[in-house]
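Novice: sequence and predicted structure below; questions after.
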Amino acid sequence: MINFTLDQWYGWINAFLWPFARLLAMFSVAPVFGESTAPSIPKVGLAAVIAMVVAPTLPPFPALATSSYEGLLVLAQQVFIGMALGFVIRICFSAVQTAGDFVGLQMGLSLATLYDPSTHSNTEVLARLFNILAMLVFLVFNGHLLMLDVLIRSFTALPIGHASLNPAAWMGLAELGGKIFSSGLLLALPLIAALLTLNISLGILNRAAPQLSAFSVGFPIMLISGVLLLTVVLPHTPSYLNEFYQEMLGHMARIADTFAAPRGGAN
């Protein structure tokens, strides 16, 4: 008769549960996987399958009871790590949506909104369009696979059961939030500059010919010009987005390294 000790059961449960918690936490936040339109059951199943495949290759786990205070603390630690790493990639999509908001405001489409099921709120039409484009580019360049690769390598850089997380990583994560505005403005800058120049031209025309109402003519001109500019700019957007994704994947790996760095030793 084969007998198993309680410590062995705890070891097998922890070997699956802790990696599963980090994976599922990232899936709940990261783009593509974390969309509210994505079914929950396949999301949980995918995280479980990856956890079972990855678990035998990971460094040794601490011998802790799953339901003990220390075991629950490790579990919560994995959830925080997964959410932090997923949030880094989420910044990319927030920046793209911000660019869509900037362009829509210049085109006069700020009042044209659609219900976005991913955020459960009304989103501008161009922001929704830019978000779909960013998601397609992310999948085309295998961003979802690269994101999983960085997460799996984080188990080596930041092993499960690490004594404590360096708080400098949270500060670095907060500083990355500035990318939402800077990168979004940089992405929308060509369209903003062209539409602003056109808007100034219409203002000068209105001063030169007061009988020509710029309010009645300006909106269709801005809208048509914006659509034409989008047809010129959008085909060149994927190359910029690919570089942006690569940069944020690098930040994702650095955040994991910073979490594992001793206090006071992170840059």
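Specialist: Structure received.

Novice: only C-alpha atoms from now on, for both contacts and neighbour counts.
Specialist: Noted.

Novice: would you list every one of the helices in the stretch 51-200 of the chain?
Specialist: Secondary structure of the stretch 51-200 of the chain by DSSP state H, counting those that start in this stretch: the helices cover 69-107, 125-140, 143-157, 168-176, 179-208.

Novice: second structure follows, compare the two:
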Amino acid sequence: MIDMDLLVVFFLVFIRITAFMMTAPFFEYRNIPNLLKIGFSLLLAGIVFPVIKTSGFSVPGGVLGYILAVMAEAGVGLMLGLIASFIFHGIRMAGQLIDLQIGFAMAMVFDPLSEMQTTIIARFLNLLALIFFLNVNGHYYLIESLVKSYDLVPLTAMAIKSGVVLTVVKFFSGMFALAFQISAPIIAVLVIIDLSLGFVSRTVPQLNVFMLGFPVKIVVGILTLSVVVPVLGTLLQDVFKTMHNNMLILLRGLT
């Protein structure tokens, strides 16, 4: 016979995991069928449920209290996934800044992973970061943080404090800082190229600098990117560790 009390608790565990899967990096991609996400969430909930503390658990407030508890668990999962996805949004933004300087901003392509229009280098950096993320077992760290969330924020124990809002804003601003940190070397080189072309146009007015600038900036930008990419692995490794720490910081602020 099915124990309804355990089923009620299991559903709360399942809700947090499912909400996390909808916003977390790699798991959020829209070309992954929702049925597969739900099935994986159900499997993971079945694995996690026996190891979390559920003894003496009760939902106060009857049906209305349980609805609020479901919304709270969905909120925890969504916030965790959103904090983790800030890293990849920052990497994609760095690519868009580079494309804007090189001149690729007008060459928009369709990204089947996110199902949205993106620029060429932005998609390249996003795929590179995703491959590196999987290579260093980043998806395992995501699941580990999700499992730890049940210890740091027990079921129905979420409490949004004023410090949490400031923490999320800090992580959001860190996304822009990461984008500038990745794109800064290439943008600096391209700015120097623009200044050099400006001096050339003053020295040799007969030269069509506008037409010359496009191929020069593309070649120099791609060459600089080829130099930066090998160093990017070290930066991304630190960034993914920061992502894991940010998730734990958020969880500690929700209790």
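Specialist: All right, it came through fine. Fair warning: this is a prediction, and the values are worked out from it, not measured in the lab.

Novice: okay, the helices of the stretch 51-200 of structure 1, which one's buried deepest?
Specialist: Comparing these by mean neighbour count (mean count of other Cα atoms under 10 Å), helix 69-107 ranks first with a mean of 22.

Novice: by contact count, what packs against it?
Specialist: With contacts defined as 3 or more Cα pairs under 8 Å, 6 or more residues apart in numbering; DSSP states H and E, helix 69-107 of structure 1 has these neighbours: helix 6-29, strand 121-124, helix 125-140, helix 168-176, helix 179-208, helix 214-233, helix 237-260.

Novice: how about the longest one, aligned to which bit of structure 2?
Specialist: Looking back up the chat, that one is helix 179-208 of structure 1. Mapping helix 179-208 of structure 1 onto structure 2 (TM-score structural alignment) gives residues 174-203.

Novice: that stretch vs structure 1, average distance?
Specialist: After superposition onto structure 1, stretch 174-203 of structure 2 sits on average 0.9 Å from its aligned residues (mean Cα distance after the TM-score superposition for structure 1).

Novice: stretch 138-151 of structure 2 now?
Specialist: Mean for stretch 138-151 of structure 2 is 0.6 Å (mean Cα distance after the TM-score superposition for structure 1).

Novice: in structure 1, what residues pair with that stretch?
Specialist: Using TM-score structural alignment, the partner range for stretch 138-151 of structure 2 is residues 143-156.

Novice: residues contacting the matching stretch, please?
Specialist: 23, 32, 54, 58-59, 85, 138, 245, 249, 252-253, 256-257 (Cα atoms under 8 Å, 6 or more residues apart in numbering).

Novice: what sits against the counterpart of residue 256 of structure 1 in structure 2?
Specialist: Matched across to structure 2, residue 256 of structure 1 falls on residue 251, judged by TM-score structural alignment. Taking Cα under 8 Å, 6+ apart, we find residue 251 of structure 2 in contact with 80, 149, 152-153.

Novice: before we move on, what about residue 67 of structure 1?
Specialist: Residue 67 of structure 1 neighbours (Cα under 8 Å, 6+ apart): none.

Novice: let's see that with 10 Å instead.
Specialist: 10, 73, 75 (Cα atoms under 10 Å, 6 or more residues apart in numbering).

Novice: was I right about the second one contacting residue 161?
Specialist: Yes. Distance between residue 73 of structure 1 and residue 161: 9.1 Å, which falls inside the contact criterion (Cα atoms under 10 Å).

Novice: so the residue in structure 2 sticking out farthest from the centre: helix, strand or coil?
Specialist: Here the centre of structure 2 is the reference, and by Cα atoms, centre = their mean the most remote residue is residue 206, at 48.3 Å. The three-state label given to residue 206 of structure 2 by DSSP: H, G, I helix; E, B strand; the rest coil is coil.
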